[in-house]
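S.K.: With the sequence up front, the predicted model follows.
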Amino acid sequence: MTAAPEPWRFDAIGTRWEIVTERRLPPAVRDEVMSRIDEFDRTWSRFRPDSAVSALARTAGAIPAPADAVPMLDALEALSNATAGAVNPLIGASLDALGYDAGYTLHDQGPLPAPSGWQQVLTWGERRLALAVPATIDVGALGKGRLVDLVLDMLMRTETGDLTVDAGGDLAVRGRPQRIGLEHPFDPRRAIGVWEVTDAALCASAVNRRAWPSAAGTTLHHVLDARTGQPVRTIAATWAVAPDAMTADAVATALFFDGGPRLAHEWGVDWVRMTTDGRVEWSPGCRADVFVRKDRGARTAPASRPNSLEQ
């Protein structure tokens, strides 16, 4: 029996990728994958001065709509509505102000709320993407999941067999089921549970990733409430499973805010999240195996509400 090829690992869009296939990917397919990732990055990365969103941030105006504009911005609008504005695609300047900028300076200049009423500033459609005034678009709430889906779709057109595309913990699985550990946000050596994923995507977000000290000595991180420009302080980590990675990524972001569980229910997405005080919540019917300390029982909530326990 022919041994499976080694996983293909590489760095792109600021994270580590791992693509696992049953059959070796031809060089031409790998080149196509890298080209698609670079195209996405050249359009949507606020860290690249030559990207489309960086150009719009400098001058405003309109450009031909990128292929991903409508699905991503439609989903971001749904996230914004569900979270009462806590999610906002014009949050780029807020992240810059806290030091998570193109130079990764980590120089905290204080919180900067994102523009309210952003739908009047940013408009999109099949033909054009436009900003009425200069502003920084950031699609980090779901963009990595979208790119995982694009790469997965490309690879599924080849004879790969079982397939896993993992971009820094946002992953999609086709074929053989995969058991995925849910990393503890306060101790990466531990897991709070395991989730078996079959022909679906699992995306995660946590406050321990992309964290840095503030000028006042507190810890800052990349998950901000757009209404205040401040990092979220109540939720430590989220996980979501959906048929596609963009949806799972979007829900993993929404779960940091009130309204996230309701949106997940409306979209039919299962989820787990951990609060900063150590409690773990999960959606009704969630199939994740969440580890429970034997000296602490679970507190059962009504079926219409999340279940929870202490971790």
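M.R.: On my side now, so go ahead. Computed from a predicted model, the values in this text were never measured in an experiment.
S.K.: going forward, measure contacts and count neighbours with C-alpha atoms only.
M.R.: Fine.
S.K.: Figure out how far the lengthiest helix in the chain is from the centre of its chain.
M.R.: Determined from DSSP state H, the single longest helix within the chain is helix 27-44. From the chain centre to the centre of helix 27-44 is a distance of 19 Å (Cα atoms, centre = their mean, to the nearest Å).
S.K.: So what touches it?
M.R.: Contact with helix 27-44 is made by 12-13, 48, 50-53, 66, 137-139, 147, 151, 154-155, as judged by Cα atoms under 8 Å, 6 or more residues apart in numbering.
S.K.: Of those residues, which belong to helices?
M.R.: If you go by DSSP H, the contacts of helix 27-44 have 52, 53, 147, 151, 154, 155 in helices.
S.K.: hold the first one in mind and look at this next one:
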Amino acid sequence: MPQPDWSEFRFDGIGTRWEISTPRPLSAGVRARLLAVVEAYDGEWSRFRPDSTVSVMGRKPGRHEFPAEAAALGGLYRSLYRLSAGAMTPLIGGSLAQLGYDADYSLRPAGPPRAAPRWEDVLDWDGTVLTNHVPVVLDIGAAGKGQLVDLLAAELRSHGHGSFLIDASGDLLYAGPDVITVALEHPYDPTKAIGTVPVSGGALCASASNRRVWGDGLHHVLDGTTGRPVTTAVATWTMAADTMLADALATALFFVPGAALERTFDFSWLTVFSDGSAAFSAGFEGTLFT
């Protein structure tokens, strides 16, 4: 981890805990700017806030102009939707709500699993403009938290902070002179690690089916073509230059083999499966414990 004398700024945002570490303390003005970036992002993309643009899309059809980050987010989702044959989709929100992971956090299924609507049938995503032809429940959580990490990093750099560690509850972006060592959480016991990985710069993201779990076999990683939780992979880790890409690919590994994703994206990866086996890329420099 970073130097022990680095200053830390902790806060809650988009439903998760954040820690930003820097060699010198962040000024009150910079802290306020960071919180404003988080609030603005949440106000556009949250499906849990009734005042968000995404919530408006869930109530009625319409044409919606989003901020600049929407173009990159949509392009990445479009690629992964195609590569996963529709299994990974930003239209998974309704399927999550159906199983109880709804805006009220009821955690009570409203009925059997329901597949997400086909993107091409209900949504046009053209750069920063999203047009929904019917009410749709977007959920961009598979890449959104990572994108917000990148937006906060850009804010830090704009104020002269070139070294930092942003930790968004396990999704990390590090910029600094040293190598840090990060533990890989055991998918069945968060108090233990299955290995470690050195990070010299860039993003390290993880996804696991033991996070956001409710009910018997219910978790947040759903196959958009069926609406059912994935049962093959149980945990993934990815390393990439930016956090949005690493975050999205950590989820994509539940649906698409890492070797296939490597043909399109520049990243390294590790996948742990429910039978206890693991697969990883040649570029993943982590060490797994025996």
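M.R.: Looks like it arrived, so ask away. It should be emphasised that the depicted structure is a prediction, and the values quoted were computed from it without experimental measurement.
S.K.: Weed out the non-buried ones from the contacts of helix 27-44 of structure 1.
M.R.: Among the contacts of helix 27-44 of structure 1, those buried by neighbour count (16 or more other Cα atoms under 10 Å) are 13, 48, 51, 52, 53, 66, 137, 138, 139, 147, 151, 155.
S.K.: so what's the fifth one up against?
M.R.: Yep, that's residue 53 of structure 1 we're talking about. Contacts of residue 53 of structure 1 (Cα under 8 Å, 6+ apart): 43, 44, 45, 46, 136, 137.
S.K.: what do we get in structure 2 for it?
M.R.: Aligned by TM-score structural alignment, residue 53 of structure 1 pairs with residue 54 of structure 2.
S.K.: what's the most distant pair in the contacts of helix 27-44 of structure 1?
M.R.: The most widely separated members of the contacts of helix 27-44 of structure 1, counting by Cα to Cα, are 137 and 155 (28.6 Å).
S.K.: which element is residue 205 of structure 1 on?
M.R.: strand 200-206 (DSSP states H and E).
S.K.: likewise residue 85 of structure 1?
M.R.: Assigned by DSSP H and E, residue 85 of structure 1 belongs to neither a helix nor a strand.
S.K.: Likewise for the one 3 residues further on?
M.R.: In the assignment (DSSP H and E), residue 88 of structure 1 maps to no helix and no strand.
S.K.: got the contact list for it?
M.R.: Taking Cα under 8 Å, 6+ apart, one finds 76, 77, 80, 114, 118, 226 in contact with residue 88 of structure 1.
S.K.: start and end residues in structure 2 for the strand holding residue 205 of structure 1, please.
M.R.: Using TM-score structural alignment, strand 200-206 of structure 1 pairs with 202-208 in structure 2.
S.K.: And that stretch against structure 1, how far off on average?
M.R.: Taken over the aligned residues, the distance from stretch 202-208 of structure 2 to structure 1 averages 0.5 Å (mean Cα distance after the TM-score superposition for structure 1).
S.K.: quick one on the thing from earlier: okay, the contacts of residue 53 of structure 1 in a markdown table with distance to residue 287 of structure 1 next?
M.R.: Shown next, in a markdown table, are the contacts of residue 53 of structure 1 (distance: Cα to Cα, whole Å):
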| residue | distance to residue 287 of structure 1 |
| --- | --- |
| 43 | 37 |
| 44 | 34 |
| 45 | 35 |
| 46 | 36 |
| 136 | 38 |
| 137 | 35 |
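S.K.: can you map out the helices along structure 1?
M.R.: Counting by DSSP H, the helices of structure 1 are 27-44, 52-59, 69-82, 92-97, 118-121, 143-156, 245-254, 260-267.
S.K.: Count the neighbours of the aligned residue in structure 1 for residue 269 of structure 2 for me.
M.R.: With TM-score structural alignment as the matching criterion, the partner of residue 269 of structure 2 in structure 1 is residue 271. As a burial measure, residue 271 of structure 1 scores 30 neighbours (other Cα atoms under 10 Å).
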